[in-house]
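[1] Need coordinates for the following:
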Amino acid sequence: MTKIAVLVGSLRKDSINRKFAVALEKLAAGRMEFVYADLASLPHYNDDLWDNVPDSVTQLKAAIEDADGVLMVIPEYNRTYPGVIKDAIDWVSRPWGKSSWPGKPVAITGTSPGVIGTAVAQHQLRTAMVASATAVMGQPELYYAYKPEHFGADGDIVDEATRTYLADWIGSFASWIAKTGK
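    Model (predicted):
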């Protein structure tokens, strides 16, 4: 089964992006195993910490290295992606010469109550991930305007059109990993 490291950019307990990631996970059942990275315990990037590297950093790098692909599910804060995602990118890309990112297939998505979803943040994150030498899936893009009525209490997608659309996107990600993965 394809192992996916999932980075959710919202740390909030009732995050709609975490709910969205869980809904995508349910659609990927049987094809992909989602492993959620713990970003809440990740410190801000500080090069001085490499002398006594935090366990959360070691665990994050190992999760990325062990995964066949990475799914980044992000909110949009002030027209960009959250700082916790930037910290994750920086930790995983270092120390110099030991980045865990090169060649890793990555898909980026996110949701918000607004009509453009997280389009601006995703665009900026794609730029950062290309610079990190990942294989970023460019198409199809997924900017989802969150509608709570499309999801059941258990996280299942209850709106058939939404289920079909998101299942197709997961299928595209699976194809992307098969095409670009190592």
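[2] make it CA atoms for all contacts and neighbour counts henceforth
    Will do.
[3] how many other residues sit next to T127?
    11 (other Cα atoms under 10 Å).
[4] Check which helix or strand it maps to.
    Assessed by DSSP states H and E, T127 sits inside helix 119-131.
[5] List the buried residues of that helix.
    A119, V120, A121, Q122, H123, L125, R126, M129 (16 or more other Cα atoms under 10 Å).
[6] Packing partners of that helix?
    On a contact count with 3 or more Cα pairs under 8 Å, 6 or more residues apart in numbering; DSSP states H and E, helix 119-131 meets strand 105-112, strand 135-136.
[7] 10 Å - rerun?
    Applying 3 or more Cα pairs under 10 Å, 6 or more residues apart in numbering; DSSP states H and E, we find helix 119-131 packed against strand 69-73, helix 83-92, strand 105-112, strand 135-136, strand 143-145.
[8] elements contacting the longest one?
    Spelled out, it's helix 83-92. strand 2-8, helix 55-66, helix 119-131.
[9] coming back round to it: closest to G171 out of the helices and strands packed on helix 119-131?
    With Cα to Cα as the measure, strand 105-112 is the member of these nearest G171 (11.6 Å).
[10] tell me the angle of that closest one relative to strand 69-73?
    Relative orientation of strand 105-112 and strand 69-73, computed by axes from the mean of the first three to the mean of the last three Cα atoms, to 10 degrees: 20 degrees.
[11] To compare with the earlier structure, here is another sequence to fold:
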Amino acid sequence: MTSYRIAVIVGSLRRESLNRQLVNAVIRLMPSNFSATQVPIGDLPPYNQDDDDKPGEAVQRLKQSISLAHGLLFATPEYNRSIPGVLKNAIDHGSRPYGKSAWAGKPAGVIGISVGAPGSSMAQQHLRNVLAYLDMPTLGQPEVFMQAQPGLFEPSGDVQESSRAFLQSWTDRYVAWVTKHAA
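    Here you go, the predicted model:
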């Protein structure tokens, strides 16, 4: 059985991030031949083209994590109807210098959760636009726009029973997507 490495990018730096909790629940639903590692983005400096020839250690780590991955999983909160600046910063670092993007061709999945009913839908749409430009085949359906409600996450970290089947369905589609598109 082929093994697949998934690099996970969470667009929130908060320790108790809902999106980090959602990602952890999805990782638990992946088959045993999938391994997922969250890639830290909080220590990346603001992107500056002047640094393209001498990227710092955090930037090199990010690009190496992306390069070694068979697929990417993005979890984004919604800040002001778009993606957080730290997530855009990480994407910019991984895509530069021009012509040397670590993202190109990597299959991606996008999920999100927020306290509002739209469940990060606007942020996800903006992120999908960016990923399309970066030549990342991105799973389109089903979409995961979850609203955080009391009791959604069980003490184990799993999502409650009423949401688990939906999240498992998405995870199964994502696994098939990565399997189909991984180079």
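[12] TM-score of the superposed pair?
    Between these two chains, after superposing, the TM-score reads 0.95 (TM-score structural alignment, normalised by the length of structure 1); 181 aligned residues with a Cα RMSD of 1.1 Å.
[13] would JSON lines of the helices and strands packed on helix 119-131 of structure 1 with mean neighbour count and distance to L49 of structure 1 be doable?
    JSON lines is the format used below for these (neighbours: other Cα atoms under 10 Å; distance: least, Cα to Cα, whole Å):
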{"stretch": "strand 69-73", "mean neighbour count": "24", "distance to L49 of structure 1": "25"}
{"stretch": "helix 83-92", "mean neighbour count": "20", "distance to L49 of structure 1": "10"}
{"stretch": "strand 105-112", "mean neighbour count": "26", "distance to L49 of structure 1": "27"}
{"stretch": "strand 135-136", "mean neighbour count": "22", "distance to L49 of structure 1": "28"}
{"stretch": "strand 143-145", "mean neighbour count": "18", "distance to L49 of structure 1": "36"}
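[14] before we move on, back to that, nearest approach to S15 of structure 1 belongs to which of the helices and strands packed on helix 83-92 of structure 1?
    Of the helices and strands packed on helix 83-92 of structure 1, nearest to S15 of structure 1 by Cα to Cα is strand 2-8, at 9.1 Å.
[15] what packs against the helix or strand following the closest one?
    Remark: after strand 2-8 of structure 1, the chain's next helix or strand is helix 16-28, criterion DSSP H and E. Packing partners of helix 16-28 of structure 1 (3+ Cα pairs under 10 Å, 6+ apart): strand 2-8, strand 32-36, strand 69-73, strand 105-112, helix 160-180.
[16] got a markdown table for the helices and strands packed on helix 83-92 of structure 1, with distance to A29 of structure 1 too?
    Formatted as a markdown table, these follow (distance: least, Cα to Cα, whole Å):
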| stretch | distance to A29 of structure 1 |
| --- | --- |
| strand 2-8 | 10 |
| helix 55-66 | 19 |
| helix 119-131 | 25 |
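[17] H44 of structure 1: which of the ones you listed is closest?
    Among those, helix 55-66 sits nearest to H44 of structure 1 (Cα to Cα), with 10.3 Å.
[18] just to revisit the earlier point, and of the helices and strands packed on helix 83-92 of structure 1, who's closest to K26 of structure 1?
    strand 2-8 (12.9 Å).
[19] Direction-wise, compare that closest one with helix 83-92 and give the angle.
    Using the same axes, to 10 degrees: strand 2-8 of structure 1 against helix 83-92 is 130 degrees.
[20] and the most centrally placed residue in structure 2, what does it touch?
    Centroid-nearest residue in structure 2, with Cα atoms, centre = their mean: F74, separated by 1.1 Å. Applying Cα atoms under 10 Å, 6 or more residues apart in numbering to F74 of structure 2 gives the contacts 7-11, 19, 23, 38, 87, 108-112, 124, 127.
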